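In: coords below, sequence missing:
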């Protein structure tokens, strides 16, 4: 069945900080504000934004400087570290396996689990899910992806069994009953929202990326070939696993509020919105992701699990657009 056409939208966007969290985490260079045109295309390349990217493939703020030598040498063939690139949205496909797997390496902290099987589930769901790559890139590197997997539909897969065990083991006592409910009798109504990306992906990509996901979920409830598949996307709740940095003295008074450091720094700006809209959430310590930045010496990395009612999606989408537009 043909997919519904995606509406075309054009508007000026600006490179700006991810917000306090990312500016604090990666303050090495001051962001250069630029106004660029964003064009959202249909289907195979569903969204593009002109951005600059460093030679080593790491997106850095709005300047995207090369991390290599800064010599003033003018030798022939020297690369100055800045290139123009178009980020585009694509449907998942098997060739994206390695790129998606790399982005998920620490998704479940240091646990050994069926990560390959989890990636297979993500890439096998082509009607709901998006990968972000550079258009016409021969290497087809994956810079971000987002999807929503039905917890009940895939409950018997090894990776999902291991994921549920990990969550229950990490869960705080006051959230165990809620979590068990979502992972058990309500699992067929729960979408596991998985969103991973490289550090400092241009923030103006976030609203269309999440719009694409939630639009596709809505379309799938009508467009999937069987009634069973259609119902599998009628989510009532979304479950998310993310990462935050929590201040070591977050539970203690630290003088005047205007002088105190933030209690929590979100590694992704949208997670703060999800957390505010969540029905419940809990944190747990991480073991593999150690803090190296001096600015975070008083913080410890924590996993964050959130449950968000599907009825809050519309509010989230509006808030995310406002956050990025105003930043």
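Out: Nice, thanks for sending it over. Given the structure is predicted, the values throughout are model-derived calculations rather than measurements.

In: C-alpha only now, for contacts and for neighbours.
Out: OK.

In: Where does residue 234 sit: helix, strand or coil?
Out: Counting by DSSP: H, G, I helix; E, B strand; the rest coil, the backbone at residue 234 sits in coil.

In: hang on, it packs against residue 216?
Out: No. Counting by Cα atoms under 8 Å, residue 234 does not reach residue 216; the two are 11.4 Å apart.

In: and those two? which has more neighbours close in?
Out: Using other Cα atoms under 10 Å, the more surrounded residue of residue 234 and residue 216 is residue 216, with 22 against 19.

In: out of everything not next to it in sequence, what's closest to that one?
Out: residue 128 (5.4 Å; Cα to Cα, 6 or more residues apart in numbering).

In: pretty sure that neighbour contacts residue 145?
Out: No. Using Cα under 8 Å, residue 128 is not in contact with residue 145; the gap is 11.1 Å.

In: Which neighbours do the two have in common?
Out: Residues touching both residue 128 and residue 145 by Cα atoms under 8 Å, 6 or more residues apart in numbering: none at all.

In: mind checking the SS state of residue 245?
Out: What three-state DSSP gives for residue 245 is strand.

In: Next, the contact list for residue 119, please.
Out: Remark: with contacts taken as Cα under 8 Å, 6+ apart, residue 119 is in contact with 97, 100, 101.

In: The structure to be compared is supplied as follows:
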């Protein structure tokens, strides 16, 4: 089993050229006058299948979304890891020339930078964390719109039209370009799973996105997404609502919304499954323009 996972992980390593980034090292204190002032550091990333060593790292990313919500994130993390054929975590590969830590630290959970995966919340309707997730979403939606709440409730309980909870999480300041190869890999993995008669033939995808409202000039408020590419999902959504989590910002993971003029929200998006490829193409186009 271990060898199978290793092979799978090797297959999922994404070309480093797609993630190369350069940062200035001007602020780093120099220990020698001979060291260059403008030193460029190349950052490499690799995507691989989630495994048990990623538990804390994945749970931390989920905590960014759910904050104090009554959802068992440990069980949800275990569910994600148990799908050893779907999903990717993004990590920085170990570099023996730069990292002098002991071998036992090579698979540190702190190196989990991003997660892209999908959980079939129709098929897994009896799992406690999925029950909690559905209950929370319907209650939050009901506070916004009774009509939308009825629609969402029917969608989440329809056994003939499966819904996938689509997770697109990463740490702040990591670029949206990282999402492209991870979504591409996920689409291919779901296709392979469907060919094997696994239940990844979704009618809809559901996303819970970190968003925030910022005060602009003349008291006009603007909505932004923490992961900017998720605005494209919203534009093509079949159902969308949001709810404030300002009262939960004391958890310590809402660092991006700590300023008084920024109110944190969660934007829930329901998207027809056949639109995912179109959204991905739009994302590629937007990234190409930057």
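Out: On my side now, so go ahead. Given the structure is predicted, the values throughout are model-derived calculations rather than measurements.

In: that older thread, secondary structure for the contacts of residue 119 of structure 1 - can I get that in CSV?
Out: Output for those, formatted as CSV (three-state DSSP):
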residue, secondary structure
97, helix
100, helix
101, helix
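
In: In those, which residue is surrounded by the most others?
Out: Using other Cα under 10 Å as the neighbour criterion, residue 100 leads the contacts of residue 119 of structure 1 with 25 neighbours.

In: how about that one, what's its match in structure 2?
Out: Mapped onto structure 2 by TM-score structural alignment, residue 100 of structure 1 lines up with residue 58.

In: for residue 241 of structure 1, same thing?
Out: Correspondence of residue 241 of structure 1 to structure 2, assessed by TM-score structural alignment: residue 208.

In: any idea which helix or strand carries its match?
Out: For residue 208 of structure 2, the host element (DSSP states H and E) is strand 204-215.

In: Now do that strand: everything it contacts.
Out: With Cα under 8 Å, 6+ apart as the test, strand 204-215 of structure 2 has contacts from 65, 161-168, 221-227, 230, 257, 261-273.

In: Which members of these are classed as buried?
Out: Burial by neighbour count, 16 or more other Cα atoms under 10 Å: within the contacts of strand 204-215 of structure 2 this picks out 65, 162-168, 224-227, 230, 257, 262-273.

In: mind listing the strands for the stretch 51-200 of structure 1?
Out: Secondary structure of the stretch 51-200 of structure 1 by DSSP state E, counting those that start in this stretch: the strands cover 83-90, 130-134, 142-150, 190-197.

In: right, so these: which one is the most enclosed?
Out: Highest mean neighbour count of the strands of the stretch 51-200 of structure 1: strand 130-134, a mean of 25 (counted as mean count of other Cα atoms under 10 Å).

In: In structure 2, what range does it match?
Out: Here strand 130-134 of structure 1 aligns to structure 2 at residues 88-92, judged by TM-score structural alignment.

In: would you say residue 207 of structure 1 is within a strand?
Out: No. Residue 207 of structure 1 is assigned helix when assessed by three-state DSSP, not a strand.

In: Just want the most central residue of structure 1.
Out: Nearest to the geometric centre of structure 1 sits residue 195, at 3.2 Å (Cα atoms, centre = their mean).
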